[in-house]
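Peer 1: Following is a predicted model, sequence given first.
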Amino acid sequence: MTSPSSGDREKVVSKLPTALQQDLKVRTAQHGVDIQHAVEAGITAWRGLGANLSPIETSGAKSFSTWLPPGQWEEFRRDCTARGVSLVQGLSQSVQVWLDRNPAPGIQRPAVVKRFIVCNQKGGVGKTAVTAGTGEALAEDAGRLHPVRVSKYLATARAGIEGGPALAPEDDPLEFEDLPGLGLRVLLVDFDPQCHLTKQLGHDPLPLEGDSLTKHMAGEGKAELSELIVTVADDRFGDRLHLLPACTDAFLLDVKLSGVRAREAALERALAPLEDEYDAILVDCPPSLGLSMDAAAYYGRRRPNEPSGNSGVLVVVQAEDSSADAYGLLTSQIEDLRSDMALELDYLGIVVNHYDARRGYIATSSLQNWMEIKDPRVVGLIGDLKEQKEAVRVKQPLLAYAPRSAQAVALRALAREIS
């Protein structure tokens, strides 16, 4: 059935098996192609075949509509009649032809493992939630579609803080686009002795008497560090999202590092044997400016032949004054490291977390101050909403617990911004 034209195309309504509809939706998103153009190309290719294809199971086919060039559908109907196949069968075969000729693209893996150092000297700003959510977004299945959008807060924050209406956290974000996951192999490193990342993802901290990242950094490792890694299990991550749990012995890390040779490189020496297994490693740092932060920053430095922005420091803040004070202390330490050790250490950006414009002038004016910083710039604005707190309570990854929540889609946008 056809309907009146839209521009130079006419609407076509038919049926298509649900599985084929889903495959078509995912594959066109993977290639950045409109569904209508894929169906058009598939029909053209099917009509050019010299023989019929094997029949496709079409029982239970669901309604499907698209837009095709004027006249193509009627010509296609005649071809189906001539070949002795139903319209639904012919359309299904045409879509399958396009899918076969346009296989899913491979995952774009970085030449040098990405190393994201998530930090701030101030505690309670949400570093752990941002580390976990960003890692989850990087690891989501590339064969499925996930809602992605820049938060309405980030897209319209400048207008709002310059006199426009305040944005409440429950406001609907901008229209989002369903996109394939990034499909990267990700390691989350809990570098904080408080073990928040480990606990939030449903795992137990490593026992004090056993092996740990701290012991490996101090040269006291008992076995391979890889033996400590656990999987963050959920279908959307496959076996791509892993966690290196923390141990409370990390409270002693600065003391142990004080006697270690080339202590700034201690984290790199520990994690380097793991890097070939991952595309991205995210380090959830403690709220500290000690030797452990030096080691984390050194690990995030730009290596020889590594492109700018592939690795670096991601600073998590809140829209309030104490975050600004802590940010100043952190950036001073980073600048000292850059200068003293001649490091090429990139800022990946600032993430303003737990934002709620209903808190009034302090929140909106603080956000304006963050937005006015150009280097590093704000790359994410995450609302202070209940879903993250609920996910922590039930010890599930946010993107598995509430995959379509505003926080989840903002974290996906952040992951794409820095990856």
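Peer 2: Arrived safely.
Peer 1: From now on I want contacts and neighbour counts done on CA atoms only, so please keep to that.
Peer 2: Will do.
Peer 1: can you list contacts of the lengthiest helix in the chain?
Peer 2: Longest helix of the chain, by residue count under DSSP state H: helix 321-340. With contacts defined as Cα atoms under 8 Å, 6 or more residues apart in numbering, helix 321-340 is touched by 120-122, 125, 289, 294, 297, 315, 317, 343-345, 362, 366.
Peer 1: And the strands in the stretch 151-300 of the chain?
Peer 2: Taking DSSP state E, counting those that start in this stretch as the test, the strands found in the stretch 151-300 of the chain are 177-180, 186-190, 230-231, 241-244, 280-284.
Peer 1: I'd like to know which elements the first one is packed against.
Peer 2: Secondary structure elements in contact with strand 177-180, counted by 3 or more Cα pairs under 8 Å, 6 or more residues apart in numbering; DSSP states H and E, are helix 18-31, strand 145-148.
Peer 1: and here's the other structure:
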Amino acid sequence: MTVPYSPDDREKVVAKLPAILRQELKVRAAELGVDIKDAVTEGVQAWRADDVERVPVDTTGGSSFSTYLPTGLYGEFKNDCKQRGIPFNQGIAQAIRLWLDTHHSPRRTAARPAWARRLIFGNQKGGVGKTATSSGVAQALAEAGNRVLLIDFDPQGHLTKQLGYELFDIESPSLAKHMLGEAKGELRELLVPIENGAFSGRLFMLPACKDAFLLDAKLATSRFVRIKETALEKALEPLEKEFDYIVVDCPPSLGYTMDTALYYCRTREGETSGLSGIFIPVLAEDSSADAYDMLYDQIQDLSVDMEVEISMLGFIVNMYDSRKGYIATSSLHSWKEIGDPPVVGVMPELKEQRESVRLKQPLLSYAPDCEQSEVMRAIARKVMS
């Protein structure tokens, strides 16, 4: 029987829980508009009311987690854990897991649109953070309950390698071969799941292939692709109904390959403007501004030539450090002054991103509480709003 506890009479509870579980609780509570302390209270009450033996939760590497339970419930719960022969940390982890399993993400059950929303991350300049931001935003979208496909469209394959996978070799099927009509089988057979934490089962990647270096030249001479700009869309079309978002990490190029990505993120007939489009990662320095001018011209030329609308969703100022002085701060101010597109995120230059790359782990599972992860989530929320 559940005891009627007063919601205003609470005591602090401290436990050690894995970062993945804490983050999943944080995201789910936010999605459902529930305070974390109320979610944990519901989980504890449900756990106490049902004394079935539960599957243990992996609490390895747990760190401090604190919340507030109604006064009296904490002591009773600790006694229950003792009677069931499990540590308190395991009990609270099981209670949270029970709440998560019985309070599903509203985004998982929402009706999927007729086609996936298409987000590309592009800039002609290399080293501005296209891979880091496309990967991080894709992780944040998946963490929030969406099915997301992350595509490594850069033949250098940084995204593929940073997530711990190998590039397809030149003789293997690949996205490039599907674009050129040279591949057998289905493209979905090439997808690999990113099985980490809060986005497990919802985030997939299409790895890069070394033959993509030849894609520009082959598109120029291919008889299979009558309209070059449509090649990426035709290849990905069979996958679109399986995902809520398709996120593309583009190459540092202004050639045909980039044209296919820009055409792919255009506003389609019947689609609201701004749902799909391009994010532009930049640095707080002058060379990024020069590169943006070239990309802007390419977007405008393609829009006119193909009679399409391509939404520029915003700048992401990457690796920002105000300690670098006037160049950094004045450049950030200049990006914000443009106004359209707006600056949608300022990514601080911190060690967590570099560490996650070195360890070949997704940032949001390696360091879910770091400032960079929070910026990725903020951008994802703007996408979903």
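Peer 2: Cool, the structure landed. None of the values given here were measured: they were computed from a predicted structure.
Peer 1: so what number do they get for TM-score?
Peer 2: Here the TM-score for the pair of chains, by TM-score structural alignment, normalised by the length of structure 2, is 0.77; 339 aligned residues with a Cα RMSD of 3.7 Å.
Peer 1: picking up where we left off before, among the strands of the stretch 151-300 of structure 1, which comes closest to residue 388 of structure 1?
Peer 2: For the strands of the stretch 151-300 of structure 1, proximity to residue 388 of structure 1 was assessed by Cα to Cα; strand 280-284 is nearest, at 16.8 Å.
Peer 1: what does that closest one correspond to over in structure 2?
Peer 2: Aligned by TM-score structural alignment, strand 280-284 of structure 1 falls on residues 245-249 of structure 2.
Peer 1: again, but for stretch 154-167 of structure 1
Peer 2: Stretch 154-167 of structure 1 maps onto no residues of structure 2, going by TM-score structural alignment.
Peer 1: before we move on, which element is residue 78 of structure 2 in?
Peer 2: helix 73-84 (DSSP states H and E).
Peer 1: sorry, that was for residue 68 of structure 2
Peer 2: Judged by DSSP H and E, residue 68 of structure 2 forms part of strand 63-70.
Peer 1: Which strands and helices lie in contact with that strand?
Peer 2: strand 10-17, helix 36-49.
Peer 1: Out of these, the one nearest residue 186 of structure 2 is which?
Peer 2: Short answer: strand 10-17, nearest of these by Cα to Cα, at 41.1 Å.
Peer 1: Just the helices from the stretch 201-350 of structure 2, written as ranges.
Peer 2: 215-221, 231-236, 256-264, 286-306, 326-338 (DSSP state H, counting those that start in this stretch).
Peer 1: so stretch 396-413 of structure 1 corresponds to what in structure 2?
Peer 2: Against structure 2, stretch 396-413 of structure 1 falls on residues 361-378 (TM-score structural alignment).
Peer 1: Just the terminal-to-terminal distance for that stretch.
Peer 2: One end of stretch 361-378 of structure 2 to the other measures 20 Å (Cα to Cα, to the nearest Å).
Peer 1: Counting neighbours, which bits of that stretch end up buried?
Peer 2: When neighbours are counted by 16 or more other Cα atoms under 10 Å, the buried residues of stretch 361-378 of structure 2 are found to be 361-368, 372-378.
Peer 1: What distance separates the opening and closing residues of stretch 303-320 of structure 1?
Peer 2: So stretch 303-320 of structure 1: terminal residues 34 Å apart, Cα to Cα.
Peer 1: With stretch 368-379 of structure 1 instead?
Peer 2: Note: stretch 368-379 of structure 1 ends 14 Å apart using Cα to Cα.
Peer 1: what span of structure 2 lines up against it?
Peer 2: Using TM-score structural alignment, stretch 368-379 of structure 1 pairs with 333-344 in structure 2.
Peer 1: do stretch 327-338 of structure 1 as well
Peer 2: Taking TM-score structural alignment, stretch 327-338 of structure 1 hits residues 292-303 over in structure 2.
Peer 1: and if you look at stretch 219-231 of structure 1?
Peer 2: Going by TM-score structural alignment: stretch 219-231 of structure 1 matches residues 181-193.
Peer 1: Would you mark the buried spots in the matching stretch?
Peer 2: Quick answer for stretch 181-193 of structure 2 (16+ other Cα under 10 Å): residue 187.
Peer 1: That stretch: how far from the chain's middle?
Peer 2: Relative to the chain's own centre, stretch 181-193 of structure 2 is displaced by 22 Å; criterion: Cα atoms, centre = their mean, to the nearest Å.
Peer 1: do stretch 110-127 of structure 2 as well
Peer 2: 11 Å.
Peer 1: Is the residue in structure 2 that residue 139 of structure 1 lines up against part of a helix or strand, or is it coil?
Peer 2: Correspondence of residue 139 of structure 1 to structure 2, assessed by TM-score structural alignment: residue 142. Three-state assignment for residue 142 of structure 2 (DSSP: H, G, I helix; E, B strand; the rest coil): helix.
Peer 1: Nearest residue to residue 142 of structure 2 in space, please, no chain neighbours.
Peer 2: residue 199 (5.1 Å; Cα to Cα, 6 or more residues apart in numbering).
Peer 1: ok, the one you found - contacts?
Peer 2: Counted by Cα under 8 Å, 6+ apart, residue 199 of structure 2 has contacts 139, 142-145.
Peer 1: which one in structure 1 is furthest away from the centre?
Peer 2: The outermost residue of structure 1, judged against the average C-alpha position, is residue 82 (48.9 Å), by Cα atoms, centre = their mean.
Peer 1: How about residues contacting the helix or strand that that one is a member of?
Peer 2: Secondary structure assignment for residue 82 of structure 1, by DSSP H and E: helix 72-83. By Cα under 8 Å, 6+ apart, the residues outside helix 72-83 of structure 1 that reach it are 2, 12, 43, 47, 52, 86-87, 90.
Peer 1: next one: stretch 22-32 of structure 1
Peer 2: Contacts of stretch 22-32 of structure 1 (Cα under 8 Å, 6+ apart): 34-35, 38, 95, 99, 102-105, 143-145, 178-180.
Peer 1: same deal with stretch 409-419 of structure 1?
Peer 2: 114, 130, 133-135, 137-138, 147-151, 309-310, 348, 379-382, 403.
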